[in-house]
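quick one, fold the following:
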Amino acid sequence: MSPKLSQVCFHKSETGSSPSPPRALYQRSSKFFIVLTVAFSIFTDIFLYGVIVPVIPFALHHRIGIPPERVQAWTSILLATFGGALLVCSVFSGWLCDRIHLRKWPFLGALLIQGAATLMLCLATSTAALLTARILQGASGGVVWTVSLTIMTDKVESAGLGQALGYVAIARSLGVVMGPLLGGVLYERTGYYSVFALSFVFLAIDGVFRLSFIEARTASKWLATKNTEDLAETTTKKEPNKPVRRGSSISEASPFRRYAHRVHRRLPPVITLLADLRLDVALWGSFLQAVFMSGFDATIPIFVSRTFGWNSLAAGLIFLALVVPTCISPIIGWLSDKHGPRWYTAAGYLLSAIPLILLRLVDHDSTQQKVLLGALLALLGAFGTLFEIPIWAEIFRCTEIWTMANPRQYSAGGAVGQAYGLSNFFYSLGFTVGPLLTGFTYEAAGWSNMVLVLGITSVVSTIPTVLCTGGYIWRRKTERVDGVSDGGVAGS
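Below you'll find the predicted structure:
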């Protein structure tokens, strides 16, 4: 790297070793550029995950020599391996994120691991190499999702977080669309290695973004007075008013309550956060969203190949129907910020059950059946957005309220990183369970029973969502925090 380029991308002032500000400080630390950097990192992570989804079944058979009858099982195992590694690394990366000043370092480290995993996938000629590569991909994904979202929440105020997350969701959706689509096209037309050539292009672009941005906490040391005041105003907006607590103080409480309070304070924050039922319901949403996504990743290519005789190109194209409708994500995020997440999330679960259950009707090869499959997947993608985006913002707001109510329990870095680490943990748990649940249910009980199970699960999820999301519904008239019921504190 040339001296000029290194000065632009990673100035000494970012580590505190130079008093002078880096070049283009305002632009590189702006909300627009940080959201763009975070969104592209999410896009790259999902693209690298999805680009080989339509390729895996064919590569397992033709490149590695797996018998056709074992391809579905190995496809599910590889997808579940990715989720397992994502699961293990998510909580640790959240803990680390809250305890280091420069979150850029693990962000860059994850990029290097992504590059190594992609190279290994490209050169793999055995199942052991494929499994190792997917483990590295999952590990880097745990860091990327946790660190990037924490970096973004440092810059974006709480009132606008849902809309910002909507743009991240669009990037995620583009990765979901472009990964399987371009993977299928390139593999079908130009061969195996071209799939990974494109992957390295996106990794290089992502590297430029990650090297160039400057974190909000770092930039605040050099921004002009006006910008410092803006940052203080943003911080004020992000801090909801503390709720009025009824009842006696801890010192006046019973001995049992005092003992429980002392135990609670000594537990790791990542554990005490799980005591918030409102947060638990949001984490369930992260889990379920991953089950749906990874479950269809594992089964749709096989299903359309068996039912319609489609190749990898067509299998990749069908994912367009599932993901394109998610372009409404920023609108859903804005509406959720304005009106609260409860009813949007509940409607998302309930409405998603309709296309899920109706997918049972797709059972033979005809033009009408292909159109029906595409239409139902499009509805599922649109309805899924209704609960996905509000849940992301809900996780941050629950944590924000919880840490304000228990300030002495958390470090100066707060617990946002650990909250997103928990979100990633449950999301990755869903990525582990999803392919296994849907893959083996599909093989044992058929497509119709598989989608029926997913539909019933979506309906049942509506109940805790109505009761807890946005604050406990039975307390919403008496406890309000910044327009949202204080379910998190009340649940402590």
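
could you use CA atoms for every contact and neighbour count after this?
Fine.

not counting sequence-adjacent ones, nearest residue to residue 167?
residue 330 (5.6 Å; Cα to Cα, 6 or more residues apart in numbering).

alongside the first, I'd like the structure of this one:
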Amino acid sequence: MLEERLHVGSDQTQRFTSISLALHGLVSVFGGPLIGHFADKASNRKLPFLIALVGCIIGTFMVACATSVGVFFGGRVLQGISGSGAWIVGLATAANAVGPEQIGTTIGILMAFVNAGMITGPMVSGFILEAGGYWLTWSVPVVLLLIDVAARLLIIENSERPSTKAPAEAEEIDSLLHSQDGGQEGPSAPSSNFWRTMLSNSRVMTALLIGTWGPALSTCFNATLPLHVLNIFGWSSSRVGLMFFLLAVPGLFFSPLAGYLRDRIGTRKPATMALGLQAVFLVLLGFAGNSHFDWACSGGRGPALYILSIVAMGILRPFISGIGPVELTSVVKAEEAKNPAIFGPRGGHSRVFSLVEVAATAGMTIGPIISGILVEQFDYYRMSWILSVISIIMATLAYTFLGDKDKAREANAE
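The predicted structure follows:
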């Protein structure tokens, strides 16, 4: 698209690809907190969600129809803002519908589809582009977004359902909540504590760091994998698509398991083990096909080792992604259990997911930039080692700060 429609020189393709991916995340980083703030104040989440989806459709049309770099990047900006809104409001709606004992499993199932979408997008586009051409390829996300709009119109939120409480009972509860917040009106005073409460919590900050690392690594693959396997193995776009497919499919099966484990034992142990193993397979990705290491190159071993490492990364991904929503939602529910009015009458779920969105989109922003710089300045092999070291650091933080259900039970018993 960059070379044929926008007439970008082939020597600048990698740079413009990285900028395109980074820009989407950059605008979301700044837009996320504002979206979360206003979504928590809205009377319901249906209208913000629908506006976000319509924005996604318009932004996608702009990118698809672009014949100039300006229109292309304008569409990417609109996609970033609108996609951020759909993500924040959608996850807040889901989290609000389940209890704290089910949040891990629920987020695990949702993240299976999130990861599948992020990774299979390049795969599907690669196959359809070869088989059906440019416009058929772009029709797929537009059709999916139209289905999203129709589905959101059919959803009935908890807040939209008629109240089952008697008027007197509802009035009594409102009076009680009013007295608990010191007679102050709505969320004005308590809500101001949300950002300070969350950002001063080491468990929250660790979850957000890991929530930045996961998308950063995903976009590292998006930015470097296609060119790397073309140069090393001579693979076509359909084989590149297969690599993204192998990254995505394990998540469909393992994400619910990862969510179940978080509900049962917490996030600490699964995340620590997954991040540690991820470091190992990142190094193996760098070895695969490297002519300096005969054992990882000769006799077809390079492609086999690369494919094996990609599959392993796909299996490990669900145990790392989704940590942010689970940890932050748990912290919010714990704070609200101590003081029901602390984050305002509509709670803080939208703001929780705005923080998660900022972390994720920050990762999407820095991932392609860092990987592009590392590949250009060094090579794919050294980039893999550097990413492996970062994964080990994340594993150490996860072991130190993330939630552990066994420890919580011991503390309660004492």
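
any idea what the TM-score is?
Here the TM-score for the pair of chains, by TM-score structural alignment, normalised by the length of structure 2, is 0.87; 386 aligned residues with a Cα RMSD of 2.5 Å.

ok so, going back, and the residue nearest to residue 167 of structure 1, what's its match in structure 2?
By TM-score structural alignment, residue 330 of structure 1 lines up with residue 256 in structure 2.

again with residue 79 of structure 1
By TM-score structural alignment, residue 79 of structure 1 lines up with residue 21.

before we move on, what about residue 371 of structure 1?
Matched to structure 2 by TM-score structural alignment, residue 371 of structure 1 sits across from residue 304.

secondary structure class for that match?
Per DSSP: H, G, I helix; E, B strand; the rest coil, the local secondary structure of residue 304 of structure 2 is helix.

now the helices for the stretch 1-150 of structure 1?
In the stretch 1-150 of structure 1, the helices defined using DSSP state H, counting those that start in this stretch lie at 3-9, 25-28, 31-50, 56-59, 68-97, 104-123, 127-155.

now distance to residue 284 of structure 1 and mean neighbour count too, for the ones you listed, in TSV please.
As requested, the helices of the stretch 1-150 of structure 1 are arranged in TSV below (distance: least, Cα to Cα, whole Å; neighbours: other Cα atoms under 10 Å):
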stretch	distance to residue 284 of structure 1	mean neighbour count
helix 3-9	39	13
helix 25-28	35	18
helix 31-50	21	24
helix 56-59	29	21
helix 68-97	14	23
helix 104-123	26	19
helix 127-155	17	24
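
any idea which of the ones you listed gets closest to residue 204 of structure 1?
Ranking the helices of the stretch 1-150 of structure 1 by proximity to residue 204 of structure 1 (Cα to Cα) places helix 104-123 first, at 9.2 Å.

the closest one vs structure 2, average distance?
Compared with structure 2 after fitting, helix 104-123 of structure 1 deviates on average by 0.6 Å (mean Cα distance after the TM-score superposition for structure 1).

in structure 2, what range does that helix match?
Using TM-score structural alignment, helix 104-123 of structure 1 pairs with 46-65 in structure 2.

same thing with stretch 232-250 of structure 1?
Counting by TM-score structural alignment, stretch 232-250 of structure 1 falls onto no part of structure 2.

how far away is the equivalent of residue 284 of structure 1 over in structure 2 from residue 29 of structure 2?
In structure 2, the residue equivalent to residue 284 of structure 1 is residue 209, according to TM-score structural alignment. Separation of residue 209 of structure 2 from residue 29 of structure 2 (Cα to Cα, to the nearest Å): 14 Å.

do residue 333 of structure 2 as well
To residue 29 of structure 2, residue 333 of structure 2 is 24 Å away according to Cα to Cα.

swap in residue 348 of structure 2?
Shown here: residue 348 of structure 2 relative to residue 29 of structure 2, a distance of 18 Å by Cα to Cα.

could you do residue 270 of structure 2 as well?
Computed as Cα to Cα, the residue 270 of structure 2 to residue 29 of structure 2 distance reads 27 Å.

quick one: what's aligned to residue 429 of structure 1 in structure 2?
In structure 2, residue 429 of structure 1 lands on residue 362 (TM-score structural alignment).

so which helix or strand takes in that match?
Counting by DSSP states H and E, the element that carries residue 362 of structure 2 is helix 349-377.

now that helix: buried residues?
Buried positions in helix 349-377 of structure 2, judged by neighbour count with 16 or more other Cα atoms under 10 Å: 349-372, 374-375.

contact partners for residue 153 of structure 2?
residue 46 (Cα atoms under 8 Å, 6 or more residues apart in numbering).

now check structure 1 for the residue matching it.
Aligned partner of residue 153 of structure 2 by TM-score structural alignment: residue 211.

tell me the SS of its match?
Taken by three-state DSSP, the conformation at residue 211 of structure 1 corresponds to helix.

distance of it relative to residue 146 of structure 1?
Residue 211 of structure 1 is 18 Å from residue 146 of structure 1, by Cα to Cα.

next: residue 207 of structure 1.
17 Å.

kindly report the same for residue 232 of structure 1.
Residue 232 of structure 1 is 24 Å from residue 146 of structure 1, by Cα to Cα.

same question for residue 317 of structure 1.
Residue 317 of structure 1 sits 30 Å away from residue 146 of structure 1, going by Cα to Cα.

for residue 260 of structure 1, same thing?
Distance, residue 260 of structure 1 to residue 146 of structure 1, using Cα to Cα: 30 Å.

returning to what we had before: any common contacting residues for residue 209 and residue 29 of structure 2?
residue 359.

ranges for the helices of the stretch 201-350 of structure 2?
Under the criterion DSSP H, counting those that start in this stretch, helices of the stretch 201-350 of structure 2 are mapped to 202-233, 237-265, 268-287, 301-316, 323-338, 349-377.

deepest-packed of those, please.
Among these, helix 349-377 has the highest mean neighbour count (mean count of other Cα atoms under 10 Å), at a mean of 24.

how much does that helix stray from structure 1?
Mean deviation for helix 349-377 of structure 2: 0.8 Å (mean Cα distance after the TM-score superposition for structure 1).

residue 270 of structure 2 maps to what in structure 1?
Using TM-score structural alignment, residue 270 of structure 2 lines up with residue 344 in structure 1.
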